[in-house]
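*Asks:* Okay, predicted coordinates and the sequence, questions at the end:
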Amino acid sequence: MAKAQILLADDDRVIRVTLAKSLRQYDFDVLGASSGNEAVEMGCEMKPDLVIMDFQMPDITGVEAALLLREKADVSCIFLSAYSDEEFVAKAAEAGALGYLVKPIDVQQVLPSIESALQRAAEIRELKQTESQLSTALQQGRETSIAIGILMARYNISSEQAFEMLRSESRNQRKKVGLIAAELVKSVDNVNRFTGDMFDRTNTKPN
C-alpha cells in the first residue's frame, strides 16, 4: 500500500523539520513548504493526500492558502496554530479545515486526528470524482438524446435507427457514443449560429 503523502507548511524551519521527522517515523511521505504561496504551488503540483498548514504565514495566510488549494487542486487541510481560541477555530472551519492542531505538537497524541483527516480527505476526493462522472454521464446522455432527435428529423427515421447510426459512427471513429453525439450537436449549433448571423446581416438595412 502506498504511503500517504502529507505536505507540511510552516515558516518555522525548526518546527517543520522536527514535525516532518516525527511524521516519517509513522510511515508518512512528507513534503515541506515554508510559505503559503509555496504550499499552494506544491499542493497544485503534487496533489498530496493532506496538507498540514500553519495558520500564520509570512506572505498569504494559512486560511488563504487553504482556500486556494481547495479551489485549484481539491486538496484538504488541517491547521497548525499556537492558539486555540474560538476565532481561529471558526476561521479554520470556514476554510473547510478537516482538523485543528495546537502547537507544540506531539505526533503520537495527534496521530488519530491526522489519520481521521486523511480518511475524510479521501472520502471527499472519491465523492467529487463520483459527482464529476455522474455529471459527465448526464451531459452525454442529454446530448445523445438531442443527437438522436436531430438524426430522426433529418433522415425521417426511428429513434432506434438514429441510435444505430450513432453507434456505427462510434465504432468507425473508435469513440464513445456520447462524444459522437456531442460533436454532432456542436456542429448543428455552429451551422444554426452561422446561418442565423448571415440572415441577420442580410436583413439589416443601412441607416
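*Replies:* Arrived safely.
*Asks:* C-alpha only now, for contacts and for neighbours.
*Replies:* OK.
*Asks:* residue closest to the middle of this structure?
*Replies:* D74 (4.2 Å; CA atoms, centre = their mean).
*Asks:* Is that one in contact with L127, as I believe?
*Replies:* No - checked against CA atoms under 8 Å, the pair D74 and L127 is beyond contact range at 11.3 Å.
*Asks:* rewinding a little: got a list of what the residue nearest to the centre of the chain touches?
*Replies:* R125 (CA atoms under 8 Å, 6 or more residues apart in numbering).
*Asks:* For it, give its distance to L80.
*Replies:* As judged by CA to CA, to the nearest Å, D74 and L80 stand 19 Å apart.
*Asks:* Would you mind identifying the next helix or strand past the longest helix seen in the chain?
*Replies:* Longest helix of the chain, by residue count under DSSP state H: helix 107-155. Sequence order places helix 159-173 as the next helix or strand after helix 107-155, per DSSP states H and E.
*Asks:* this is the other structure I want to compare:
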Amino acid sequence: MTSQPRAKRRILIVDDDQLLLQFLSAVLSSAGYETQEATSAEQALAIIEKVEPDMALLDINMPGMSGLELARQLHAETAVPFMFLSASGDSDSAKQAAAYGAVGYVVKPVDAARLMPAFEAALARADEIRHLRRTEINLNTALAAGRETSLAVGLLMAKFQSDRNTAFEVLRDHARSNRRKINEVAEQLLAAEEVLNSLHAAFNSRLKGK
C-alpha cells in the first residue's frame, strides 16, 4: 500500500508591493510550500476566513489596515501564526513585533538566502507553540474527565521526576498503544501502586519481626 503524499504547508503572504509579493511567493513555492497572496490586510482576512494558513508573512507598513493591526486581529481571533516583514531593523521594531505575538521577523530588502532560514525557524516555533497549546487542551480535558487520570499523572511525575505534560503524554501513548481508555490505564496504575504499597508495608512488618 502506497502512503499518501504529505500535504503542502499553506503560507499566506501579505504585502502591498506586488513585485515583492511575487518574489516571496516564488521563493517559498520553490521550497515546497503552497502560497497565497494578498495585497491588503482586508484581503488577507477574507482569505483566512475561508481557509486558515499554516503561517502568514505580514508587511508591517501597508495602506489602510497596517500589518500590526492585522497581527493584533489574528492574535485575538484566530490561531494563525505570523511573522513580520519590515523595512526597519532596529531593536524597537523587533520588540514591537514580539509584543504583537510574531514568531519571526525579517528585514527588507529580502533575499532568499536570508529569508528561508528565518522563515523555517519561525515555522518551527509556530509548530512548537501549536503543539504546546494542543497538549494543554488535551491535558485539561483528560484531567477534567476523571480524578484517576489526575492522580496517575501526579504519580508518574513523582516516580520519574517528570513534568506534567510529559507524564500525561506517556500515560496517553501507553493507553493508545494498548487500545484502552486513558482513565482505565490510570485506574490500573493506581491499583498497582496501592498493591505495591501494601506489599512494602508487609515486608517491613516481617523484617521487624525477625
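*Replies:* That came through, no problem. Quick caveat, the model's predicted, so the values are computed rather than measured.
*Asks:* hmm, back to that, identify the residue of structure 2 aligned to the residue nearest to the centre of structure 1.
*Replies:* For D74 of structure 1, the aligned residue in structure 2 is A79 (criterion: TM-score structural alignment).
*Asks:* What does T202 of structure 1 correspond to in structure 2?
*Replies:* T202 of structure 1 maps onto nothing in structure 2, by TM-score structural alignment.
*Asks:* D59 of structure 1 now?
*Replies:* Using TM-score structural alignment, D59 of structure 1 lines up with G64 in structure 2.
*Asks:* sec struct for its match, please.
*Replies:* At G64 of structure 2 the chain is in coil, as set by DSSP: H, G, I helix; E, B strand; the rest coil.
*Asks:* residues contacting it?
*Replies:* Per CA under 8 Å, 6+ apart, neighbours of G64 of structure 2: 40-41.
*Asks:* How many residues are close by whatever residue of structure 2 lines up with S116 of structure 1?
*Replies:* Correspondence of S116 of structure 1 to structure 2, assessed by TM-score structural alignment: A121. By other CA atoms under 10 Å, 13 other residues sit near A121 of structure 2.
*Asks:* Give me the residues contacting the helix or strand that contains F84 of structure 2.
*Replies:* Using DSSP H and E, F84 of structure 2 maps to strand 82-86. For strand 82-86 of structure 2, contacts defined as CA under 8 Å, 6+ apart pick out 55-61, 67, 71, 97, 101-108, 122.
*Asks:* Likewise for stretch 138-152 of structure 2?
*Replies:* By CA under 8 Å, 6+ apart, stretch 138-152 of structure 2 touches 165, 168, 182-183, 186-187, 189-190.
*Asks:* Please say which position in structure 1 L156 of structure 2 maps to.
*Replies:* Checking with TM-score structural alignment, L156 of structure 2 has no match.
*Asks:* how about the nearest residue to L156 of structure 2, chain neighbours excluded?
*Replies:* Leaving aside its sequence neighbours, L156 of structure 2 sits nearest to A167 (CA to CA, 6 or more residues apart in numbering; 5.8 Å).
*Asks:* Could you measure from the one you found over to N197 of structure 2?
*Replies:* 21 Å.
*Asks:* more neighbours, those two?
*Replies:* Using other CA under 10 Å as the criterion, A167 of structure 2 and N197 rank with A167 on top: 20 against 12.
*Asks:* does that one count as helix, strand or coil?
*Replies:* With three-state DSSP as the basis, A167 of structure 2 sits in helix.
*Asks:* which residues does it contact?
*Replies:* Contacts of A167 of structure 2 by CA under 8 Å, 6+ apart are 153-154, 156-157.
*Asks:* which of the residues you listed lies closest to K208 of structure 2?
*Replies:* Distance to K208 of structure 2 across the contacts of A167 of structure 2 (CA to CA) is lowest for L156, with 29.9 Å.
*Asks:* so how far is L189 of structure 2 from the closest one?
*Replies:* For L156 of structure 2 relative to L189 of structure 2 (CA to CA), the value is 9 Å.
*Asks:* M83 of structure 2 now?
*Replies:* M83 of structure 2 sits 44 Å away from L189 of structure 2, going by CA to CA.
*Asks:* counterpart of stretch 11-19 of structure 2 in structure 1, which residues?
*Replies:* Against structure 1, stretch 11-19 of structure 2 falls on residues 6-14 (TM-score structural alignment).
*Asks:* May I see the buried residues of the matching stretch?
*Replies:* Buried residues in stretch 6-14 of structure 1, counted by 16 or more other CA atoms under 10 Å: 6-11.
*Asks:* now do stretch 158-177 of structure 2
*Replies:* Counting neighbours by 16+ other CA under 10 Å, stretch 158-177 of structure 2 gives 164-165, 167-168, 171-172, 175 as buried.
*Asks:* Take those and write them to CSV, including distance to G89 of structure 2.
*Replies:* Converted to CSV, these look like this (distance: CA to CA, whole Å):
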residue, distance to G89 of structure 2
R164, 39
N165, 37
A167, 42
F168, 42
L171, 46
R172, 45
A175, 49
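*Asks:* Closest to L115 of structure 2 out of those residues?
*Replies:* N165 (33.3 Å).
*Asks:* Which positions in whichever helix or strand K186 of structure 1 is part of come out as buried?
*Replies:* Per DSSP H and E, K186 of structure 1 falls inside helix 177-202. By 16+ other CA under 10 Å, the buried positions in helix 177-202 of structure 1 come out as 177-178, 180-182, 184-185.
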